[in-house]
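Colleague: Here is a sequence together with a model predicted from it:
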Amino acid sequence: MKTIINTTNAPAPIGPYSQAVAVNGLLYVSGQIPMNPATGEIISTDIKAEAKQVMENLDAILKEAGSSFAGIVKSTIFLTDMGTFADVNEVYGSYFTSDFPARETVQVSALPKGVNVEISVIAIKP
């Protein structure tokens, strides 16, 4: 049985998908972009600010589902410019303390709403 996870503390889906789905002890979190959930505004001041907003959106969804960054087992980072990798990696890394998840980072030609970074994760529910 699957459970749909939604919170007003993260951006509402902009298409036919859920923020996250929990099934069999795993949590699949849809890709998050740097959108402020309160205003709907896209954060685009710089790549570090964008990455921080993405991570805060992920945090809100993980918390709503009863998980945390410590529960993440896999993440995927999508970037429109691999030249921003070091800055995004710095922000991303600040949300973990040890036992880092498996991850890949992929450069793509475009992302929703013209953003520069999107991150999705798979986590366990402790």
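Modeller: Sure thing, it's come through.

Colleague: CA atoms for contacts and neighbours, from now on please.
Modeller: Noted.

Colleague: show me the contacts for Val91.
Modeller: If you count contacts by CA atoms under 8 Å, 6 or more residues apart in numbering, Val91 has them with Lys48, Ala51, Lys52.

Colleague: So which bits of the helix ranked longest in the chain are buried?
Modeller: For the chain, the helix that runs over the most residues, judged by DSSP state H, is helix 47-65. By 16 or more other CA atoms under 10 Å, the buried positions in helix 47-65 come out as 47-62, 64-65.

Colleague: The nearest residue to Ala20 once chain neighbours are set aside: what's it in contact with?
Modeller: Closest residue to Ala20 in three dimensions, ignoring its sequence neighbours and counting by CA to CA, 6 or more residues apart in numbering: Val29, at 4.2 Å. Contacts for Val29 were tallied using CA under 8 Å, 6+ apart; they are Gln19, Ala20, Val21, Leu58, Ile61, Leu62, Ser120, Val121, Ile122, Ala123.

Colleague: try this one side by side with the last:
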Amino acid sequence: MKRESINARNAPNPHGGYSQAVKLEGFERLLLVSGQIPVSDDDKVPEGFEAQARLVWRNIDAQLKAAGMAKSDIVKVTMYLSDRQHATANREIRNEYLGSLAPALTVVVCQIFDERWLLEVEAVAAQ
């Protein structure tokens, strides 16, 4: 698969580890990961944004592995935050998980289904 980050010169420059667009050619598999929530496999919700964010990324990782994929295959992420105050911690934890990977990215501040959840994250992966 050929993957190319697209960041048009006549549009805003991305800041914070993402691409304005990601162009894919020659992929064979596409995985759409539903919004992953901060709930553990034993149905517990941790306290605090950082613990919840790390759990959400672990849940995404679990879905990727179950499909025979890895985080390096992620091409698009949509993040839903319950409060704008989590923006900095969200970016730091996302960058910690993704490293140098720069997928297309959208962050939305909104109400989330369960008031205990401080975020929900969906992803698209391709190979």
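Modeller: Great, that's in hand. Please read these numbers as outputs of a predicted model, since none were measured by experiment.

Colleague: closest to Ala86 of the first structure among the contacts of Val91 of the first structure?
Modeller: Each of the contacts of Val91 of the first structure was scored against Ala86 of the first structure by CA to CA, and Lys48 proved nearest at 9.7 Å.

Colleague: For the aligned residue in the second structure for that closest one, give me its contacts.
Modeller: When the structures are aligned by TM-score structural alignment, the residue of the second structure matched to Lys48 of the first structure is Glu50. With CA under 8 Å, 6+ apart as the criterion, the residues that contact Glu50 of the second structure are Ala89, Asn90, Ile93.

Colleague: Which residue lies nearest the spatial centre of the second structure?
Modeller: Centroid-nearest residue in the second structure, with CA atoms, centre = their mean: Val77, separated by 4.0 Å.

Colleague: need the contact list for the alignment partner in the first structure of that residue.
Modeller: Using TM-score structural alignment to pair residues, one finds that Val77 of the second structure aligns to Ser75 in the first structure. Contact criterion CA under 8 Å, 6+ apart gives Pro101, Ala102, Arg103, Glu104, Ile119, Ser120, Val121, Ile122 as the residues in contact with Ser75 of the first structure.

Colleague: Quick one: map the second one onto the second structure.
Modeller: For Ala102 of the first structure, the aligned position in the second structure is Ala104, judged by TM-score structural alignment.

Colleague: Any idea how far apart the tips of stretch 4-20 of the first structure sit?
Modeller: Taking CA to CA, to the nearest Å, the first and last residues of stretch 4-20 of the first structure lie 6 Å apart.

Colleague: excluding its backbone neighbours, what's nearest whatever residue of the first structure lines up with Ala89 of the second structure?
Modeller: When the first structure is aligned by TM-score structural alignment, Ala89 of the second structure is paired with Asp87. The spatially closest residue to Asp87 of the first structure, leaving aside those adjacent along the chain, is Lys48, at 6.0 Å (CA to CA, 6+ apart).

Colleague: Relative to Lys63 of the first structure, how far out is the one you found?
Modeller: Here Lys48 of the first structure is placed at a distance of 22 Å from Lys63 of the first structure (CA to CA).

Colleague: Count the residues that sit near Gly48 of the second structure.
Modeller: Applying other CA atoms under 10 Å, we find 11 other residues in the vicinity of Gly48 of the second structure.

Colleague: if I've got this straight, Asp87 of the first structure is in a helix?
Modeller: Yes. Asp87 of the first structure sits within a helix when classified using DSSP: H, G, I helix; E, B strand; the rest coil.

Colleague: just checking, it touches Ile47?
Modeller: Yes. Using CA atoms under 8 Å, Asp87 of the first structure is in contact with Ile47, at 6.9 Å.
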